[in-house]
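Visitor: Got a predicted structure plus its sequence, pasted below:
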Amino acid sequence: MFGLKLSHIVAGAVAVLLGYTSSAAIIFQAIDTLGATQAEANSWMLVLGLGMGLSTLILALRYRMPILTAWSTPGAALLAVSLAGVSVPEAIGAFVFCAVLLTLTGVTGWFEKISHLIPEAIGNAMLAGILFRFGLGVFASMEENLPLVISMCATYLAGRRFFARFAIPAVLLVGVVFCALTGAFDTSQHVAFEIAKPVFVMPEFSLAVLIGVGVPLYIVTMSSQNVPGVVTLKAAGYAPPVSNAITVTGLTSLILAPFGGYAFNLAAITAAIVAGPEADENPVTRYKAAVATGVIYCIVGLLGAAVIGLFLIAPKALVVTVAGLALLNTISASLTAALREPDQREAGLVTFMTTVSGITFLGIGAPLWALIFGGLTSLVLTRKT
C-alpha cells in the first residue's frame, strides 16, 4: 500500500506505542478527575485516536512530509489538576473555546506572534509546575506498592542507559508482567474489546472555566507542543506548513471537542521517530511512516473502550508510575529552560512555585495566575530596551 516498507510500519507502530504508553495514563487521570462516565471515557479515547490518525493522514498525504499530530500531553496534565469540581459540559465548553483559539491561530497566522508573547522561561516554568506533581506521584506510589514501583523505576534507569527510545514501553511491560504475576489486577472489571461509540456532550460556557481551563490549555498546547513540533520537523530538514498544520489540528479539535477530543497539535517526540533515518533512509518518502502511524492510530482509537478498560483493571500505582516516569525528561527540560537565563530565573521560579501551589482565586486555577505573577515579575525585574 503506497509502497510502504517494513521500516515505515515499524516506525509507525513504535510512535503509536510510545504515544499511548507515555501519556494515556495522564489522560485517564484527567478523565477520572472530571468524573466522566464509562461511556464518556470510551468516547474520549475513541475520538482522540481517530483525531490523531485522521489529521496525520491529511497532513502527511497532502504535504508529503512526516507530519505527525498528537493529543496535547501537557494539556492532559493540566486537565488532570484543574478539572476538579468542573462539570463535564463546562469542560467540553473549555475544549471548544481552546479549539477556536487554535483554529484562529492557524487561519490568521498568529503563530509567530503568539509564540513571542510569553517569555520562554515563564512558559517552561508553568509546564514544569503542571507536570511536577506527576513526578512526585512516582514516589508517593511507593507507599501503595513498593516492589512494583521499584521494579518499574529500575527498568526505567536501565532503559535510559541502554535503550532510551524504548524505556517507557519497557517500564509498562515490566509493570504489567509484575501485576499479572502478583495478582494485582482487578479481575472484577471487564475489558471489552469492541468498537467504541462516540458520546456527544452539549458544551456549557462558564467564564471562570474558560479562563481557568480553556486559556491555559491553549497556551500549553501552543508553547509546549506546537513549538517543539515545528522545531522537530525543521531539525529533520523539512519546511512544515505551520499555519495550515495548526489550522487542521484546530479544526480537528473543534469538531471532536464535544466528544472528548480536548486538543490536538503537532507532535514532537513521536514525530522525531517517523522523521528520522530509522523510518526511511530517503527523506522524500518518510511521510509514508507518518501514513502508517495515522492508520494505526485510527485502529487503536476504535478500540478506545479496551484502552480505558485496561487502565481500570490496573492498580493505581502502575498508572501513576508510568505517567510520572514518562514525564521526567519533560520536567527536567522545562526546569532547565525556565532557569537558564539569569535575568528570567526569578520570574521562572515565581511561575513554577505558583503553579505547584495549586491556588485558585475567582474560580481561576493556578496555571493562569502563574503566568500573571511570573509575567509581572519579569516586567519589574527585566530591563526593557
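Guide: All right, it came through fine.
Visitor: drop to CA atoms for contacts and neighbour counts, all remaining ones
Guide: Noted.
Visitor: In contact with residue 39: list those residues for me.
Guide: 197, 199 (Cα atoms under 8 Å, 6 or more residues apart in numbering).
Visitor: hmm, try it at 10 Å
Guide: The contact partners of residue 39, by Cα atoms under 10 Å, 6 or more residues apart in numbering, come to 196-199, 305, 308.
Visitor: Same question for residue 358.
Guide: Shown in contact with residue 358 (Cα under 10 Å, 6+ apart): 81-82, 129-130, 365-367, 369-370.
Visitor: again, only using 7 Å
Guide: Counting by Cα atoms under 7 Å, 6 or more residues apart in numbering, residue 358 touches residue 366.
Visitor: picking up where we left off before, quick check: the farthest pair among the contacts of residue 39?
Guide: 199 and 308 (14.8 Å; Cα to Cα).
Visitor: Which one's more surrounded, those two?
Guide: residue 308 (25 against 17; other Cα atoms under 10 Å).
Visitor: Now that one: closest residue in space, sequence neighbours ignored.
Guide: Once flanking residues are discounted, residue 308 sits nearest to residue 42: 6.4 Å by Cα to Cα, 6 or more residues apart in numbering.
Visitor: ok, and here's another one to check against it:
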Amino acid sequence: MLRDISPQSLFMGLLAGFVGWASAFAVVLQGLSAVGATPEQAASGLMALSVSMGLCAIVLSLRTKLPISIAWSTPGAALLATSGAIDGGFSVAVGAFIICAILIIISGVWKPLGRAVSRIPAPLANAMLAGVLLGLCLAPVKAVAFNPILGLPIVIAWLVVGRFNRLLAVPAALLAFIAVMIFGIDFPPNALADLGSSIAPPIEFVMPEFTLAGLVGIALPLFVVTMASQNIPGTAVFRANGYDTPPGPLFATTGFFSLLSAPFGGHAVNLAAITAALCAGEDAHPDPAKRYWAAVFGGVFYIVFGLLAGLVTAFITIAPSILIEAVAGLALIGAFAGSVVAAFKDDDAREAAAVTFIVTAAGLTFYGVSGAFWGLLAGGLIYVLTHLRNRRNTT
C-alpha cells in the first residue's frame, strides 16, 4: 500500500485540501454564525467539520483503495447563512444537524429514502439552491460599495487569477482579504495577543435541542441540499473518472461522520465534487489504481487546517463582516451560476422553478421555518399543478 504513494498524489492532495478548505471556510463560519453560534462555537464547528471530513476521506479511501474525496456541505452552509437565527438558538440548530446526519445515514442504508431524494425534481432543487445563494453572491458588490479601497482588491484578485486558473481564484481572493486586513485595518489593542491565544484547537460541545421548527426549517432543507447538490453530483463525478462503487455505503459513512461532528457545531459532511475531480484525475497518478493516496493526503491536510480553526476565526472576527461575506460570495458564484442554468433549462418546470427561486430568495420566515422550505413547498405545488394541467391537455 505504501508503495502506491507518489509525489503527484501528495501534491494533488495538498491542492485539493487547500482549495476545498480555503474556498469555503468563510461560508461555513458565516452559516454557523447566522444560526446563533458564538465565535467560539463557530470555530469549534469549523474544526469538527475539518477533522470529520479528513478522517472520512482517509477511512473510505484506504478501505476501498478508491480516491474518495470528502467535503463539508457548502450549499448547506449557505442555506444556514440565509436562514437566520432560530427560536432556541444554536442548540436547536445542532439538534437539526443531528437529524440531518441521521437522515443521510438512512438514505444510504434504506434505498426508498435515497430514491425519494433522487426523485425531487432537479429544477426545483437547483432553484432552491440558487435562491439560497443569491444573497451571499451579492456580498462582493456590497463590499465594494461599503469601502472600495477594502473591497476592490478582493474582487480584483478573484477576477484576475480566475482568468488563468478557476480553482485558485477564491484562494487568491482570500490572500487579498488577508492583505487588506494587514495593511488596511486598524487592529484593536491586544489583538495580536488574542490571536496568539487562539492557536489551541477549539472544542465546544453544544447540548442539542430538538424542535419542530428546527426539523422543518433547518434539518430537512439541509438534508435535501446536501444530498441533491453534493452527494448525488459527487457520485456522478466519481463515475465520470472511471470509478464505480455503490453510493449507499458512501452516503451512510458521510452521515456517520456528520453525526460525529454535529454535537461540536458541524452541520454536514458529504462527497466532494470539485476536489473529487482533482484527486480522481490523471494528474493525481497515471495509474487509476494508485490515485486513492491523493484523497488520503487531502484528508490529512483537512485535519491540519482544521486544527488552525481557532486562529482563523479569531483573525476573521477582527475584520468588517462584509469583507468575509464578500469572500464567501465569490466562492459561491460558480455554484449559483450552475444552479440557475440547471433550474431554468426545462420549459415544463420553468414556472415552478421561478416560484421556488423567488420564495427562497425572499428569505422570509414563517412560524420559525426558513424560506428554503417554503420555496420548495410552493414550487412543488406549482410543479404538480402544471403537470396535471399538461396531462389533461394531452388526453
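Guide: Everything's here; your move. Note that the structure is a prediction, hence the values are computed from the model and not measured.
Visitor: What's the separation between the residue nearest to residue 308 of the first structure and residue 69 of the first structure?
Guide: Computed as Cα to Cα, to the nearest Å, the residue 42 of the first structure to residue 69 of the first structure distance reads 20 Å.
Visitor: Neighbour count: those two, which is higher?
Guide: residue 69 (32 against 28).
Visitor: mean shift between stretch 353-362 of the second structure and the first structure?
Guide: Aligned to the first structure and superposed, stretch 353-362 of the second structure gives a mean residue distance of 0.4 Å (mean Cα distance after the TM-score superposition for the first structure).
Visitor: which bit of the first structure covers that stretch?
Guide: The alignment of stretch 353-362 of the second structure onto the first structure (TM-score structural alignment) spans residues 348-357.
Visitor: Which position in the first structure pairs with residue 119 of the second structure?
Guide: Match for residue 119 of the second structure (TM-score structural alignment): residue 117.
Visitor: Now do that match: how many residues are near it, please.
Guide: Residue neighbour count, defined by other Cα under 10 Å, stands at 9 for residue 117 of the first structure.
Visitor: Name the residues of stretch 236-247 of the second structure that are buried.
Guide: For stretch 236-247 of the second structure, the neighbour count (16 or more other Cα atoms under 10 Å) marks 237-238, 243, 247 as buried.
Visitor: again but with stretch 194-205 of the second structure, I slipped
Guide: Along stretch 194-205 of the second structure, these residues count as buried under the neighbour rule (16+ other Cα under 10 Å): 195, 198, 201-205.
Visitor: so residue 148 of the first structure sits in a helix?
Guide: Yes: assessed with DSSP: H, G, I helix; E, B strand; the rest coil, residue 148 of the first structure lies in a helix.
Visitor: OK, contacts around it?
Guide: 175, 178.
Visitor: before we move on, what about residue 181 of the first structure?
Guide: Contact analysis of residue 181 of the first structure by Cα under 7 Å, 6+ apart lists nothing.
Visitor: and if you look at residue 175 of the first structure?
Guide: 148, 152, 318 are the contacts of residue 175 of the first structure under Cα under 7 Å, 6+ apart.
Visitor: Please say which position in the second structure it maps to.
Guide: Match for residue 175 of the first structure (TM-score structural alignment): residue 177.
Visitor: ditto for residue 160 of the first structure
Guide: Residue 160 of the first structure maps onto residue 162 in the second structure, by TM-score structural alignment.
Visitor: residues near the residue nearest to its match when sequence neighbours are not counted, how many?
Guide: Distance criterion Cα to Cα, 6+ apart; nearest residue to residue 162 of the second structure, sequence neighbours excluded, is residue 169 at 4.4 Å. Residue 169 of the second structure has 23 neighbouring residues, counting by other Cα under 10 Å.
Visitor: Confirm residue 169 of the second structure sits in a helix?
Guide: Yes: according to three-state DSSP, the state of residue 169 of the second structure is that of a helix.
Visitor: give me every residue that touches the counterpart of residue 200 of the second structure in the first structure.
Guide: The alignment partner of residue 200 of the second structure in the first structure, by TM-score structural alignment, is residue 195. Shown in contact with residue 195 of the first structure (Cα under 7 Å, 6+ apart): 302-303.
Visitor: Could you measure from residue 195 of the first structure over to residue 43 of the first structure?
Guide: For residue 195 of the first structure, the distance to residue 43 of the first structure equals 10 Å [Cα to Cα].
Visitor: again, but for residue 177 of the first structure
Guide: Distance from residue 177 of the first structure to residue 43 of the first structure, counting by Cα to Cα: 28 Å.
Visitor: got it, and residue 308 of the first structure?
Guide: 10 Å.
Visitor: now do residue 292 of the first structure
Guide: 23 Å.
Visitor: Please apply the same query to residue 339 of the first structure.
Guide: On the measure of Cα to Cα, residue 339 of the first structure and residue 43 of the first structure end up 39 Å apart.
Visitor: Looking at the two, which is more packed in?
Guide: residue 43 (27 against 20).
Visitor: Which residues are in contact with that one?
Guide: By Cα under 7 Å, 6+ apart, the contact list for residue 43 of the first structure reads 196-199, 259-260.
Visitor: for the residue nearest the centre of the first structure, what are its contacts?
Guide: In the first structure, the C-alpha closest to the average C-alpha coordinate belongs to residue 73, at a distance of 1.0 Å (Cα atoms, centre = their mean). Counting by Cα under 7 Å, 6+ apart, residue 73 of the first structure touches residue 23.
Visitor: hmm, 10 Å instead?
Guide: Contacts of residue 73 of the first structure (Cα under 10 Å, 6+ apart): 19, 22-24, 26-27, 79, 131, 220-221, 224-225, 263-265, 267, 327.
Visitor: Residue 369 of the second structure now?
Guide: Residue 369 of the second structure touches 83-84, 86-87, 212-218, counting by Cα under 10 Å, 6+ apart.
Visitor: With residue 235 of the first structure instead?
Guide: Applying Cα under 10 Å, 6+ apart to residue 235 of the first structure gives the contacts 229, 272, 275-276.
Visitor: In CSV: the residues you listed, plus secondary structure, neighbour count and distance to residue 48 of the first structure.
Guide: Formatted as CSV, the contacts of residue 235 of the first structure follow (DSSP: H, G, I helix; E, B strand; the rest coil; neighbours: other Cα atoms under 10 Å; distance: Cα to Cα, whole Å):
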residue, secondary structure, neighbour count, distance to residue 48 of the first structure
229, helix, 27, 18
272, helix, 21, 20
275, coil, 30, 22
276, coil, 21, 25
